[in-house]
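Peer 1: Structure, please.
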Amino acid sequence: MRLPIHLLLLVSGWIWGCAANSQEDAVREFFAENETVAPPTTSTHTNNWAVLVCASRYWFNYRHMANALGMYRTVKHLGIPDSNIILMLGDDAACNSRNKFPGSVYAEKGCKLDLYGDNVEVDYRGYEVTVENFIRVLTGRVDPSVPRSKRLLTDDRSNIFIYMTGHGGNEFLKFQDTEEISAFDIADAFAQMHEKRRYNEIFFMIDTCQANTMYSKFYSPNILATGSSLLDENSYSHENDPDLGIAVIDSYTHYVLKYLEGINKTSPLTMQDFFDHYDVEKIRSHPGVRSDLFNRPVDGALITDFFGGVAQVEVMQNVADMVVDSTPVDDLPNHQTSPPLAEAATINSIASRNMSSEQQADSSSWESTYRKCRSWLGIALVGSLVGWVGTR
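Peer 2: Predicted coordinates:
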């Protein structure tokens, strides 16, 4: 009776191994079929940031706060985390005593979607929203006491989306009804950012009266800009809410947000598609676009290059042999006895890229074969042990 038991154990082990392999193949096939492939992009950025500014205060400017909060919700939905968003609100309409819905801000008639909610992180609020603070955020010239959450920690691989809304005019935007920022101020701030390598590309959007004049003085490279209205043209609100008694959102921002609601992180739509959706009759003003400073074709720049936060990760094989400096360790200063982490990572990356595709394919094939052999060897060993125990 012992031989059939041994045979049964071996057959059971073989069946279990086949089932395990078939399950693994099924899982791999499932992920291969449902893999989300990001659309190709010509951008070289590695991170996304957003600076959202509502420059107005007072209750009757409720719509400007809703504009900024609506844009905040959209960029978060498309993948930019709170840590990479600087939100500046000139007033707190949610806590205003005239707000019929305390703690809430709505951008549509009927008050269906609360833009304020529980997950809004306001970085600059009320009287903190000044021209000086805005310029300091962009240029990085902040006081050492300013926390990291209030800083724009960008580099030369950062794509930055800058949105501004409020009351403005020919080449100026008012802050708090007490001061104003000019088109020259923003242009000079962008120039400083370029000199300090604080951005890869900038997408500037502004919703105010005569908005297109605000980007007329830009002269730094890699900047794409758009505005809601022409010179001597007003921007209008979209609709009023009877319960709140005021306008809840501006027309231009409303239709921009409505369009972006249909975008996801892997959308292949480009900035040209975004600009083409402008409808002058609905917006009731003439939005403008400036792309002469942008170093890429607008139809080659994805919407998610600025509104999204899609991480692009390149997986590389481990390299056993590292390129080591021939200088003896004893001859190095004390602080150089171990290479910095960044240098080691760079060497590893270079060595990985130097591997040919055939070598990487062979390595992957051998690794797969090794895993299979190890699995079957484990099954055989377990079967033998169980059989040996059964014979005793």
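Peer 1: Please make it C-alpha for all contacts and neighbour counts, starting now.
Peer 2: Fine.
Peer 1: How many residues are close by Gly90?
Peer 2: 25 (other C-alpha atoms under 10 Å).
Peer 1: could you measure it against Ser235, distance?
Peer 2: The gap separating Gly90 from Ser235 is 19 Å, by C-alpha to C-alpha, to the nearest Å.
Peer 1: ok, now Trp376?
Peer 2: 71 Å.
Peer 1: Over to Ser349?
Peer 2: With distances taken as C-alpha to C-alpha, Ser349 is found 51 Å from Ser235.
Peer 1: which one of those two has more residues nearby?
Peer 2: Ser235 (24 against 15).
Peer 1: Who's the closest spatial neighbour of that one, skipping the chain neighbours?
Peer 2: Among residues not flanking Ser235 along the chain, Cys209 sits closest, at 4.8 Å (C-alpha to C-alpha, 6 or more residues apart in numbering).
Peer 1: isn't that neighbour right up against Thr165?
Peer 2: No - contact criterion C-alpha atoms under 8 Å: Cys209 and Thr165 do not qualify, at 9.5 Å.
Peer 1: In three-state terms, label Phe161 for me.
Peer 2: The three-state label given to Phe161 by DSSP: H, G, I helix; E, B strand; the rest coil is strand.
Peer 1: so how many other residues sit close to it?
Peer 2: So Phe161, with other C-alpha under 10 Å, has 23 neighbours.
Peer 1: Now that Asp114 has come up, it's in contact with Gly103, right?
Peer 2: No - Asp114 is not in contact with Gly103 according to C-alpha under 8 Å; the separation is 9.1 Å.
Peer 1: by contact count, what packs against the biggest helix by length in the chain?
Peer 2: Looking across the chain with DSSP state H, the single longest helix is helix 357-391. Counting contacts by 3 or more C-alpha pairs under 8 Å, 6 or more residues apart in numbering; DSSP states H and E, helix 357-391 is packed against helix 2-33.
Peer 1: here's the other one to compare against:
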Amino acid sequence: MENYRHQADVCHAYQIVHQNGIPDEQIVVMMYDDIANNNKNPHPGKIINKPNGLDVYPGVPKDYTGEDVTPQNFLAALKGDRRAMKKRNPKVITSGGNDTIFIYLTDHGGSGIFCFPNDILHASDLIETIKEMARNNKFAKMVIYMESCHSGSMFTKLPNNVHVYAVTAARADEASYACYFDSERETFLSDEFSAHWMYYTETNDLDNKTFGDQFGYLQEMMMSSHSCRFGDMTMGGHPISEFVNNTPQRVRSETRALGFAPTHLTSNHDVPFKILEHRIKTETDAGRKQHLKRKYEALHKTKAKIDGDVEAISKHFKCDDLDEDYSKMDLHAFKTVAEHFRATCFDWHKEECFTQFHIALPHMHAFARLCACGVESERIIEVITKVSRKSSRKLQQGYKHP
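Peer 2: As a prediction, this is how the structure comes out:
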């Protein structure tokens, strides 16, 4: 249930475009779909995206769920490439040169990477797909909204001449924030950036509000992270309704009447710790409380190990003068480094390996900076391997009894 908020965001986004009259055959939804009927959900079959909010789960299409929610399937569906799919009868976007495309992505992220449930989407692959679609006349205009930590790093190489406009939840060097902690569900219900853009969309006349207007609102109202935009800035002058139709007057009035004030703003880096702290505090069974405490301690040990490994890697390079300009980063070199770090420093045979990688995500900027500075990927990989082996030997020695 830790990632409840991401699926709630997706469901809410679907309800917005659906109520605005976009037909389901023109919508593709990817969601792992293990929250609504999770045995830890105190309200089976229901998902909410704000306190005492409406159920946003009914009617959400199950186009891609479970193991089908992959970066490979996402890129193939975006391009309309059914042949690249392993899924039977896959739903894809069949767009052409006169079409507009709106994409909303929400999950964990790090420098140059966006997470899927069991894999990662690299900035290099996303940008290459957008360029390929532009060459093949697959759209007239495209808008991308991305909710994740360090999401600003995903679009530094987005061309400004292909009619694509991207808005992110955070700068390249900062976390995004979760909001609305629900004590009963023991999780966060939404994310700050997503809550704001959806509220704006549901309370305004979108025929007379542009993407530029909405971005100004995000910059003014977001309290924790800083929304950024990339690509073709002329797109900011287009009405939002060109992409998602207009919000019905009834919905606008009802949403405004409910009010809006995101609470419990928490860095997404800290969310797993905050959730465990709450569960430990409220657990009444002594045995279960001890189990949760051990889990909490293990999480901190994992974080400390990752912190130490990345610090040891960084010491092999002169970091003081490294460039923070992510636009100078070789995306393909960074992908090679990131994949090697993921494969080398984590035991992928263990069930919790991807949770460990999520904890490591804030450190990916260290490798991004090295690539931006021009350090050869081969050299970075060599150091990662060396440090990983040394760390593993220390860990094994720590398990030995005198």
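Peer 1: Work out the TM-score between the chains.
Peer 2: Scored against TM-score structural alignment, normalised by the length of the first structure, the superposed chains reach a TM-score of 0.59; 245 aligned residues with a C-alpha RMSD of 2.1 Å.
Peer 1: Asn39 of the second structure matches what in the first structure?
Peer 2: Matched by TM-score structural alignment, Asn39 of the second structure corresponds to Ser97 in the first structure.
Peer 1: Alignment lookup: Phe354 of the second structure to the first structure.
Peer 2: Checking TM-score structural alignment: Phe354 of the second structure goes with nothing.
Peer 1: those strands in the first structure, which residues are they?
Peer 2: 47-54, 85-89, 124-125, 158-165, 168-169, 172-175, 179-182, 201-207, 223-227, 237-241, 246-250, 288-290 (DSSP state E).
Peer 1: In the second structure, point out the residues matching the first one.
Peer 2: Taking TM-score structural alignment as the measure, the second structure aligns no residues with strand 47-54 of the first structure.
Peer 1: can you confirm Thr385 of the second structure is in a helix?
Peer 2: Yes - Thr385 of the second structure forms part of a helix when assessed by three-state DSSP.
Peer 1: pretty sure it contacts Thr344?
Peer 2: Yes - Thr385 of the second structure is within contact range of Thr344, at 6.8 Å (criterion: C-alpha under 8 Å).
Peer 1: so what's Asn41 of the second structure up against?
Peer 2: Applying C-alpha atoms under 8 Å, 6 or more residues apart in numbering, one finds that Asn41 of the second structure lies in contact with Met1, Ile35, Arg185.
Peer 1: If I align to the first structure, which of those residues are still contacts?
Peer 2: Among the contacts of Asn41 of the second structure, the ones still in contact in the first structure (both residues aligned by TM-score structural alignment, their matches' C-alpha atoms under 8 Å) are Ile35, Arg185.
Peer 1: so how far is Glu339 of the second structure from the residue most central in space within the second structure?
Peer 2: Taking C-alpha atoms, centre = their mean, the centroid of the second structure lies closest to Asp107, which sits 2.7 Å from it. As judged by C-alpha to C-alpha, Asp107 of the second structure and Glu339 of the second structure stand 18 Å apart.
Peer 1: just Phe367 of the second structure next, same as before
Peer 2: 11 Å.
Peer 1: Please identify which of these two sits among more neighbours.
Peer 2: The neighbour comparison of Phe367 of the second structure against Glu339 (other C-alpha under 10 Å) goes to Phe367, with 26 against 13.
Peer 1: coming back round to it: can you add distance to Arg136 of the first structure and give the strands of the first structure back as CSV?
Peer 2: As requested, those are exported to CSV (distance: least, C-alpha to C-alpha, whole Å):
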stretch, distance to Arg136 of the first structure
strand 47-54, 12
strand 85-89, 12
strand 124-125, 12
strand 158-165, 14
strand 168-169, 21
strand 172-175, 15
strand 179-182, 13
strand 201-207, 17
strand 223-227, 19
strand 237-241, 30
strand 246-250, 28
strand 288-290, 25
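Peer 1: Can you say which of those is nearest to Glu358 of the first structure?
Peer 2: Minimum separation from Glu358 of the first structure across these (C-alpha to C-alpha) falls at strand 47-54, 31.6 Å.
Peer 1: could you give the angle of that closest one to strand 201-207?
Peer 2: Angle between the axes of strand 47-54 of the first structure and strand 201-207 is 20 degrees (criterion: axes from the mean of the first three to the mean of the last three C-alpha atoms, to 10 degrees).
Peer 1: circling back to that earlier point, ChimeraX command for the buried members of the contacts of Asn41 of the second structure?
Peer 2: Selection of buried members from the contacts of Asn41 of the second structure for ChimeraX, criterion 16 or more other C-alpha atoms under 10 Å:
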select :1,35
